[in-house]
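Trainee: dropping the sequence and predicted coords here.
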Amino acid sequence: MLISLNARIPFPRPLVYATYRDKLTGFVAYMPKIRQINFKSRQEQDGLIFLEHEWYGGADIPSLARAFINENLLNWTEYSTWDDSEYTATWQIKTHVFTEAVYCTGKNHFLEDGSGTLIESRGEIIIDPKQIKNTPQALTVKIASIVENSLGKQITPNFQQMSEGVCQYLQKAQESTS
């Protein structure tokens, strides 16, 4: 399943980019399907910044899939690489359950858009039913399809809500300095 979202934020690209990169844990309040984001690590090397965050989701699991999986599927670790010279973030998500079965990766481009910033988020999520263990073989393809659809439908709104959160965060910061 492809992930594709564009978001516009009426603030300069360097500010929006740095806010996304450095203030991520502060946006949980703007994402109702996310319970918590924990910062794990930051490394800088060769002009790149490598970040690791743990995410804890709170969305619903489809009823058919609930018999075989639990809410831990909605927890994941995000590994991102930020290239300040290109204003891009490449990311990969590793779920805490079915790690071998779930492939989710993408890239965000932060582009100048008049007086603001356009964020183009592109990625994909693929679930390999052959890698789902401990479930009846006859159901693994169906479960994989349901989970892929469910996660895919949650990722896009999370990106949108995060963009709205960044916008609100920057508006409040601007108001407090005025």
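Mentor: Arrived safely, thanks for sending. Bear in mind that the values here come from a model prediction, so they are computed numbers and not experimental data.
Trainee: every contact and neighbour count from this point should use C-alpha atoms.
Mentor: OK.
Trainee: show me which positions of the helix or strand harbouring Ile49 end up buried.
Mentor: Taking DSSP states H and E as the criterion, Ile49 maps to strand 48-57. Neighbour-count burial for strand 48-57 flags 49-57 (criterion: 16 or more other CA atoms under 10 Å).
Trainee: Arg42: which of the residues you listed is nearest?
Mentor: Comparing the buried residues of strand 48-57 against Arg42 with CA to CA picks out Leu51 as the nearest, at 4.6 Å.
Trainee: this is the comparison structure:
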Amino acid sequence: MLITSKDVIPYEVMKVLETVRDHQADLVPYMPNIKAVEVIERRELDGNRIELLNHWHGESDVPAFVKKFIKPEMTSWKDYATWYNDERYVAWRLETFYLNKLFTCIGKTHFKEVGPNETEIFLEGDLKVYPEEVPGIPSFIAKKAAPQIEGFIVKLITPNLCNLAKGVKAYLDDNA
């Protein structure tokens, strides 16, 4: 499933980029379905690149049909990100804590100056869900449950990816 989002917010491009890169934990109150973000590792590779590993802890209503198979750690994920500061984008990859094969989600987020104190945030990603990888679900049930499991994962991850600009704007409005 292709995920795209494009929004313009009224803040200078480097302020927006640095907010997203350096203050993800502070953005939690402004993001739907997120309980916490933990910065696990940060490595400055050179003057241009920074690698981050963040753990995102989500919360969402689990569909009744698959509730006994979905564990809380399945609503959390690892975010591997390489920030290219000069080029103003981040390449990212998400994976679950519990089972790395449950889904794959990779993409890039670009930060583009579109005017004085105006930044376009353009996110493009690809999400693939593999419901048959949920432990304890027999294959015949996984096939029937596939739409619900996919819907649950899409509902958990995509609002946070697509609402990033709104969260950053609200955070900067409150903290600028």
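Mentor: All right, it came through fine. Treat the numbers as computed from the prediction; the structure is a model and nothing was measured.
Trainee: quick one: TM-score?
Mentor: Once superposed, the chains reach a TM-score of 0.89 (TM-score structural alignment, normalised by the length of structure 2), with 174 aligned residues with a CA RMSD of 1.7 Å.
Trainee: now tabulate the buried residues of strand 48-57 of structure 1 in a markdown table and tack on distance to Thr105 of structure 1.
Mentor: As requested, the buried residues of strand 48-57 of structure 1 are arranged in a markdown table below (distance: CA to CA, whole Å):
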| residue | distance to Thr105 of structure 1 |
| --- | --- |
| Ile49 | 17 |
| Phe50 | 15 |
| Leu51 | 15 |
| Glu52 | 14 |
| His53 | 15 |
| Glu54 | 15 |
| Trp55 | 15 |
| Tyr56 | 18 |
| Gly57 | 17 |
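Trainee: which part of structure 2 lines up with the strand holding Ile49 of structure 1?
Mentor: Aligned by TM-score structural alignment, strand 48-57 of structure 1 falls on residues 49-58 of structure 2.
Trainee: who's in contact with the matching stretch?
Mentor: Stretch 49-58 of structure 2 has contacts (CA atoms under 8 Å, 6 or more residues apart in numbering) with 33-45, 75-85, 156.
Trainee: 6 Å instead?
Mentor: With contact meaning CA atoms under 6 Å, 6 or more residues apart in numbering, stretch 49-58 of structure 2 is reached by 33-44, 75-84.
Trainee: next one: stretch 163-173 of structure 1
Mentor: So stretch 163-173 of structure 1 is in contact with 9, 27, 30, going by CA under 6 Å, 6+ apart.
Trainee: in structure 1, what residue corresponds to Ile149 of structure 2?
Mentor: Ile149 of structure 2 maps onto Val147 in structure 1, with residues paired by TM-score structural alignment.
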